[in-house]
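# Following is a predicted model, sequence given first.
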Amino acid sequence: MKIFKSLAFFLYILAFVFFCDVTYADQNLDSPEEYIQLIGNKTLGVLDREDYTSIEKIDQISKILTANLSVKRIAYFVLGPYRKNLSLVESERYINLVKRFISEVYAKRLLSYSHGIINVKNSKDRGKLGIIINSSITFADNPNPIRIDWWVIENNLGQLKVFDIRVSGVWMAQEQRSTFTAFLSKNNGSINKLMQRMEVQLE
């Protein structure tokens, strides 16, 4: 059972958009659409850097992902009702496992992807819940654009973070939540068994 299958694709798409930690104030941005477009353009350029070694790209991408995703919020969300079973000690280990997957597994996969172009279309403000940004990404080796909807939230420092992404009508973090909770329901809600399974997949 590949418990990270959905999350892997979710994170795979995300890296094409987020290259650095940016706030509206830092970049004098007028809209969230402009934010996504600006960061997307910078990120896509990394794949074309011939002066970067594979190791350098992996290192940069790892830092990019952990800095710009709402990792802790996503990690807790996908546990669903089983979050209450997570102890303080387990919480630290669990968050670190999610970060490891992002940095060790995903970053390496990204290197095989071709250059892409992001086209940001519009957004919908959902108040305290965040902003939904509509876009499409066209990759060099695939002429058919992929429809992507971004659920962006703002943290208490005023920084934009991605909480979820919808691809072909499916919210990826919510789908991952279904996968995690299904695993936990078959294992007496054991967070420890879930983490053991995660560690096996990270080997």
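Alright, I've got the coordinates. This is a predicted model, so every value here is computed, not measured. Numbering: from 1, shown residues only.
# Every contact and neighbour count from this point should use C-alpha atoms.
Fine.
# Buried residues in the strand ranked longest in the chain, which are they?
Secondary structure of the chain per DSSP state E: the longest strand is strand 142-154. In terms of neighbour count (16 or more other Cα atoms under 10 Å), strand 142-154 has its buried residues at 146, 148-154.
# Got another one to weigh against that:
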Amino acid sequence: MTPFTFMRSALAPLAFSFALATAIVTSGAPAQAADADPAAEKFVTDVSGKAIDIISDKSSDRAAREAAFGKLLSENADMQKIAVFALGQFRTKPDEAQRAEYLKLFDNFVVKVYVTRLSDYHNEKLVITGSGPAKGGAMVQSQINFTTGREPVKINWWLFKNGDTYKVFDVNVAGIWLAQEQRSAFTSVINNHGGDFNALLTHLKTQIANAESGKGSSAAAN
């Protein structure tokens, strides 16, 4: 993996933790456009609020926060669709047992790696700036405002819709689609091991172990 790819793949969980789990949604968004989707905006507002409540609960230990965050993701993000998407051209590679193990590891990987990094950020504010239709559902625009005076970071939320239910599929932070970046990282692991799908399973186990031991800074890349 090139240094550039390493840096971008490492950014994905870091940026997603900004977008999903350190956001406090504030009022004062611009007036609604004609094709705006207030329901989608409310969905992002609610998910962000629940996430920050979970991470900010200092009365709970890490295991409890991880369990709550995992439940939030399972209810509000299409984790299986994201996991399959992240396999790219290798989506049909695993056999039934490997696929089942991968889906379980993927969920665990996302929760542990992201929750590990959340303690690095505080007092950020996520502001909804607009919304509109997108393939499969809706796109919600927002930005993170920093209390330090740092320039705001723009975030787009790609939501899939099934009936009246929204699910997060991907998040674009500063121009980077995070599920696509994770796909690049995962397929690189498999390619670098001659197409051996078990190498990805080992990779995920290693990153989970790193997160559990506090080595979150390298947890998304290899």
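Received the coordinates, thanks. The structure presented is a predicted model; accordingly, all values stated were derived computationally and were not measured.
# Tabulate the buried residues of strand 142-154 of the first structure in JSON lines, adding columns for distance to Met172 of the first structure.
Shown next, in JSON lines, are the buried residues of strand 142-154 of the first structure (distance: Cα to Cα, whole Å):
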{"residue": "Ile146", "distance to Met172 of the first structure": "14"}
{"residue": "Ile148", "distance to Met172 of the first structure": "11"}
{"residue": "Asp149", "distance to Met172 of the first structure": "10"}
{"residue": "Trp150", "distance to Met172 of the first structure": "10"}
{"residue": "Trp151", "distance to Met172 of the first structure": "11"}
{"residue": "Val152", "distance to Met172 of the first structure": "14"}
{"residue": "Ile153", "distance to Met172 of the first structure": "16"}
{"residue": "Glu154", "distance to Met172 of the first structure": "19"}
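# Against which helices or strands is the longest strand of the first structure packed?
Counting contacts by 3 or more Cα pairs under 8 Å, 6 or more residues apart in numbering; DSSP states H and E, strand 142-154 of the first structure is packed against strand 131-139, strand 160-167.
# Of those, which stretch is the most buried?
strand 160-167 (a mean of 21; mean count of other Cα atoms under 10 Å).
# The second structure: matching residues for that strand?
Mapping strand 160-167 of the first structure onto the second structure (TM-score structural alignment) gives residues 166-173.
# what's the mean distance for the matching stretch versus the first structure?
With mean Cα distance after the TM-score superposition for the first structure, stretch 166-173 of the second structure departs from the first structure by a mean of 0.9 Å once superposed.
# Can you give the contact residues for that stretch?
15-16, 19, 40, 43, 75-79, 81-82, 137, 153-161, 177-179 (Cα atoms under 8 Å, 6 or more residues apart in numbering).
# let's see 6 Å
Residues outside stretch 166-173 of the second structure that contact it (Cα atoms under 6 Å, 6 or more residues apart in numbering): 76-78, 155-160, 177-179.
# same question, stretch 72-82 of the first structure
Contacts of stretch 72-82 of the first structure (Cα under 6 Å, 6+ apart): Arg177.
# what stretch of the second structure does it fall on?
Using TM-score structural alignment, stretch 72-82 of the first structure pairs with 80-90 in the second structure.
# residues of that stretch that come out buried?
Buried, per 16+ other Cα under 10 Å, within stretch 80-90 of the second structure: 82-87, 90.
# Out of those residues, which is nearest to Arg99 of the second structure?
Within those, proximity to Arg99 of the second structure (Cα to Cα) peaks at Val84, which comes in at 9.2 Å.
# and the closest one, helix, strand or coil?
Counting by DSSP: H, G, I helix; E, B strand; the rest coil, the backbone at Val84 of the second structure sits in helix.
# What's the separation between it and Glu96 of the second structure?
13 Å (Cα to Cα, to the nearest Å).
# same question, Ser131 of the second structure
39 Å.
# between these two, who's got more neighbours?
A count of neighbours by other Cα atoms under 10 Å puts Ser131 above the other of Ser131 of the second structure and Glu96, at 24 against 10.
# Which parts of the second structure are strands?
Using DSSP E, strands in the second structure cover 25-26, 125-134, 137-145, 153-162, 165-173, 176-177.
# got these as CSV, with distance to Ala100 of the second structure columns?
Converted to CSV, these look like this (distance: least, Cα to Cα, whole Å):
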stretch, distance to Ala100 of the second structure
strand 25-26, 36
strand 125-134, 30
strand 137-145, 28
strand 153-162, 23
strand 165-173, 20
strand 176-177, 25
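# Of all the ones you listed, which one comes closest to Phe69 of the second structure?
strand 165-173 (14.2 Å).
# report the longest helix in the second structure, please.
Longest helix in the second structure, counting residues (DSSP state H): helix 96-117.
# how distant is the longest strand of the first structure from the center of its chain?
12 Å (Cα atoms, centre = their mean, to the nearest Å).
# Next, the angle from that strand to strand 131-139.
Interaxial angle of strand 142-154 of the first structure relative to strand 131-139 (axes from the mean of the first three to the mean of the last three Cα atoms, to 10 degrees): 160 degrees.
# with the second structure superposed, average distance for strand 142-154 of the first structure?
Mean for strand 142-154 of the first structure is 1.5 Å (mean Cα distance after the TM-score superposition for the first structure).
# what does that strand contact?
Residues contacting strand 142-154 of the first structure (Cα under 6 Å, 6+ apart): 130-138, 160-167.
# same deal with stretch 107-119 of the second structure?
13, 17, 70, 208, 211, 216.
# got the buried residues for that stretch?
Buried, per 16+ other Cα under 10 Å, within stretch 107-119 of the second structure: 107-118.
# Output the residue interval of the first structure matched by that stretch.
Using TM-score structural alignment, stretch 107-119 of the second structure pairs with 99-111 in the first structure.
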